[in-house]
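J.: give me the fold of what follows.
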Amino acid sequence: MTAIIEADGLGIRFVRNRRRQLRLRELIVHRGARDPDAGRFWPLRDLSFRVEPGETVGVVGRNGTGKSTLLRLIAGVLIPDEGTIAVHGRVAPLLELSAGFSGDLTGRENLYLVGGLHGLSPAYLRRHFDEIVSFAGEQVERAIDTSVRHYSSGMKVRLGFAVIAHLPHPVLLVDEVTAVGDAEFRAKCYATIERLLAEGRTLVLVSHNDKDLTRFCRRGLYLDAGRLIVDGTIDEALAAYADAAQR
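T.: Just a heads-up that it's a prediction; the model follows:
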């Protein structure tokens, strides 16, 4: 079977304090001889793994170990500096759910904008418009023709989730989405993820909630200091994480 996600030697490099400008004196004294790697670090390096179609994978680790960065590499939001990441299918990213919204546009206009950015046709969005807005909840439904700048952060997340949840794409990326919103919204999140998995979608989930990870995932990747330490069952990955946290 052909893997739907393939990472080989994957790595990405960031720069701390990107806005810092060298003073004239530093430029004159060092004359370009400063360490070119100063301030640079690798949030992820040398990751290799394969995900088969229909697999459910939880990514486990402390804050700052590259979990969300990995999802953004899979989504194509970030480009690796080393190695390769290949995704054989379109991605439905439940990541930053209000990303792509324009505060100058109404909820209705943003629905078409974000849906279009993810490949949904205007005809599809027209057919499913009422369904999407209803899913987002009564608050969003009442304000759908109001500028999004007047929406609360929760309303933006609800609308973003409603749009992304209607994508037919085979790969589902989820980053702590169920930590946002009230109990009713979380219940919708859970039900939607379960429905999508029942359809055979592939899931990569980042969460600090062990119950969410064991509920949705069978396989686990445990990351530490940007390296893949454990690739096994979700229970094995969680056990390794718990053991490291106690040291």
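J.: from now on I want contacts and neighbour counts done on CA atoms only, so please keep to that.
T.: Fine.
J.: strands of this structure, residue ranges please.
T.: Using DSSP state E, the strands of the chain run over residues 5-15, 40-51, 56-60, 82-87, 91-94, 171-175, 202-206, 219-224, 227-233.
J.: out of those strands, flag the one nearest A123.
T.: Of all the strands of the chain, it is strand 91-94 that lies closest to A123, at 19.1 Å by C-alpha to C-alpha.
J.: before we compare anything, build this one as well:
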Amino acid sequence: MAFIQLENVSVSFPVYSASNRSLKNRLIQSATGGQIRADTVSQRISVVEALQDINLKLENGDRLGLVGHNGAGKTTLLRVLGGIYEPNCGQVNVEGATVPLFDIALGMDQESTGYENIVLRGLFLGLTRRQIKERIDDIAEFTELGDFLNLPIRTYSAGMQMRLAFAVSTSVVPDILLLDEGIGAGDASFLDKARARLHRFTEQVSIIVLSSHANDLVRNMCNKAILMEHGRIVECGPTEEVLQVYEAQRENAKDRSKQAP
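T.: Predicted coordinates for the structure are as follows:
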């Protein structure tokens, strides 16, 4: 059974040769993004605290929406759940096969052909070679890339690469789906086909974690939500309750900007 539990998880990134007392750093710290502090060992190193003391528990049937301003920590949290980032402290317990539908070209090689990258991406997602072989014809047909699959993907447009990565990533239904609304799937003519495949895909998943700026999408897909600010969870609960807090904050921010000289 799929299960996610995070206990006191924090993630920080060192920034070397940075001036900790610069005006730029102070401005960044007071705006969006994680908190910035000076490293206690070397004053030449700044540390961006991307996540701070995250506690989270998700079980079968949960659909969680991550909301907050750019730089609030949503993407970092998705990457921790996907095993891409290791926390500096705290415990991460994820049970079940996980597919990240963000950075979906991760694990692909520009010098390899489309067919070779189907294998590479499939292995990255945890498929065996036999499972990849069973799916390869369906993946190739879905991409609509034809003979281009015999060419190195460095010859592809960005849209063509996205088609290939999307087709491989949605060829296996995981227990846990990590989803970024910013995912694209190529040109407009391909989008309806991709949306239909993604809809069928998400219906079969046990747990979904969605990062989104589209509140309507969060309302339609999620039964829980968390609001993040500067790497922390500031609100957590039923979707509508959290979104009301988030929307009120955005309206207040708009009012303040209008009043500013």
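J.: residue contacts, the residue most central in space within the first structure?
T.: Centroid-nearest residue in the first structure, with C-alpha atoms, centre = their mean: L95, separated by 3.6 Å. L95 of the first structure is in contact with L173, V174, D175, E176, V177, counting by C-alpha atoms under 8 Å, 6 or more residues apart in numbering.
J.: what's the match for the third one in the second structure?
T.: Under the alignment defined by TM-score structural alignment, D175 of the first structure corresponds to D180 in the second structure.
J.: relative to S171 of the second structure, how far out is that match?
T.: Computed with C-alpha to C-alpha, to the nearest Å, the distance linking D180 of the second structure and S171 of the second structure is 18 Å.
J.: with neighbour numbers in mind, choose between these two.
T.: Neighbours around D180 of the second structure and S171, counted as other C-alpha atoms under 10 Å, are more numerous at D180. The numbers are 20 against 17.
J.: nearest residue to that one in space, ignoring adjacent ones along the chain?
T.: S211 (5.0 Å; C-alpha to C-alpha, 6 or more residues apart in numbering).
J.: which position in the first structure pairs with that neighbour?
T.: By TM-score structural alignment, S211 of the second structure lines up with V206.
J.: next, count neighbours for that match.
T.: Applying other C-alpha under 10 Å, we find 24 residues neighbouring V206 of the first structure.
J.: so whatever residue of the second structure lines up with R142 of the first structure versus L6 of the second structure, what's the distance?
T.: Counting by TM-score structural alignment, R142 of the first structure corresponds to D147 in the second structure. The span separating D147 of the second structure from L6 of the second structure equals 45 Å under the rule C-alpha to C-alpha.
J.: quick one: which of those two has more around it?
T.: Per other C-alpha under 10 Å, whichever of D147 of the second structure and L6 has more neighbours is L6, with 19 against 9.
J.: map the more buried one across to the first structure for me.
T.: Alignment note: L6 of the second structure maps to A7 in the first structure; criterion TM-score structural alignment.
J.: its match against R50, yeah?
T.: Yes - the pair A7 of the first structure / R50 is scored as a contact, 6.3 Å apart, by C-alpha atoms under 8 Å.
J.: what's T75 of the second structure aligned with over in the first structure?
T.: Using TM-score structural alignment, the equivalent of T75 of the second structure in the first structure is S68.
J.: what residues are up against its match?
T.: Under the criterion of C-alpha under 8 Å, 6+ apart, the contact partners of S68 of the first structure comprise D175, V206.
J.: quick check: L22 of the first structure vs R16 of the first structure, distance?
T.: With distances defined as C-alpha to C-alpha, the gap from L22 of the first structure to R16 of the first structure amounts to 14 Å.
J.: I'd say V168 of the second structure and I139 touch.
T.: Yes - contact between V168 of the second structure and I139 holds when scored by C-alpha under 8 Å: they sit 6.1 Å apart.
J.: the two: which is more packed in?
T.: Set side by side, V168 of the second structure and I139 show more neighbours around V168, with 26 against 22, by other C-alpha under 10 Å.
J.: what does that one align to in the first structure?
T.: So, by TM-score structural alignment, V168 of the second structure is matched to V163.
J.: please apply the same query to D109 of the second structure.
T.: Residue correspondence to the first structure (TM-score structural alignment): D109 of the second structure is matched to S102.
J.: which ones are touching that match?
T.: Residues in contact with S102 of the first structure (C-alpha under 8 Å, 6+ apart) are N110, V148, R149.
J.: what's the burial count for the aligned partner of L243 of the second structure in the first structure?
T.: Pairing criterion TM-score structural alignment: the partner of L243 of the second structure within the first structure is identified as L238. For L238 of the first structure, the number of neighbouring residues by other C-alpha under 10 Å comes to 23.
J.: which ones are touching the nearest residue to L238 of the first structure once chain neighbours are set aside?
T.: Spatial nearest neighbour of L238 of the first structure, chain neighbours left out: V60 (6.8 Å); criterion: C-alpha to C-alpha, 6+ apart. When contacts are counted by C-alpha under 8 Å, 6+ apart, V60 of the first structure is found next to K67, V206, S207, H208, G220, L221, Y222, L223, A237, L238, Y241.
J.: G66 of the first structure contacts L44, doesn't it?
T.: Yes - in this structure, G66 of the first structure is within contact of L44 by C-alpha under 8 Å, at 5.8 Å.
J.: so what sits against both of these two?
T.: With C-alpha under 8 Å, 6+ apart as the test, G66 of the first structure and L44 both reach A225, G226.
J.: in a markdown table: the strands of the first structure, plus distance to T192 of the first structure.
T.: What follows is the strands of the first structure, written out as a markdown table (distance: least, C-alpha to C-alpha, whole Å):
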| stretch | distance to T192 of the first structure |
| --- | --- |
| strand 5-15 | 22 |
| strand 40-51 | 21 |
| strand 56-60 | 15 |
| strand 82-87 | 23 |
| strand 91-94 | 12 |
| strand 171-175 | 11 |
| strand 202-206 | 12 |
| strand 219-224 | 20 |
| strand 227-233 | 23 |
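J.: point out the most buried one among those.
T.: Sort the strands of the first structure by mean neighbour count, taking mean count of other C-alpha atoms under 10 Å, and strand 56-60 sits at the top with a mean of 26.
J.: show me how far that strand is from its chain's centre.
T.: Mean-position distance between strand 56-60 of the first structure and its chain equals 12 Å (C-alpha atoms, centre = their mean, to the nearest Å).
J.: kindly report the same for stretch 46-66 of the second structure.
T.: Between the centre of stretch 46-66 of the second structure and the centre of its chain there are 11 Å (C-alpha atoms, centre = their mean).
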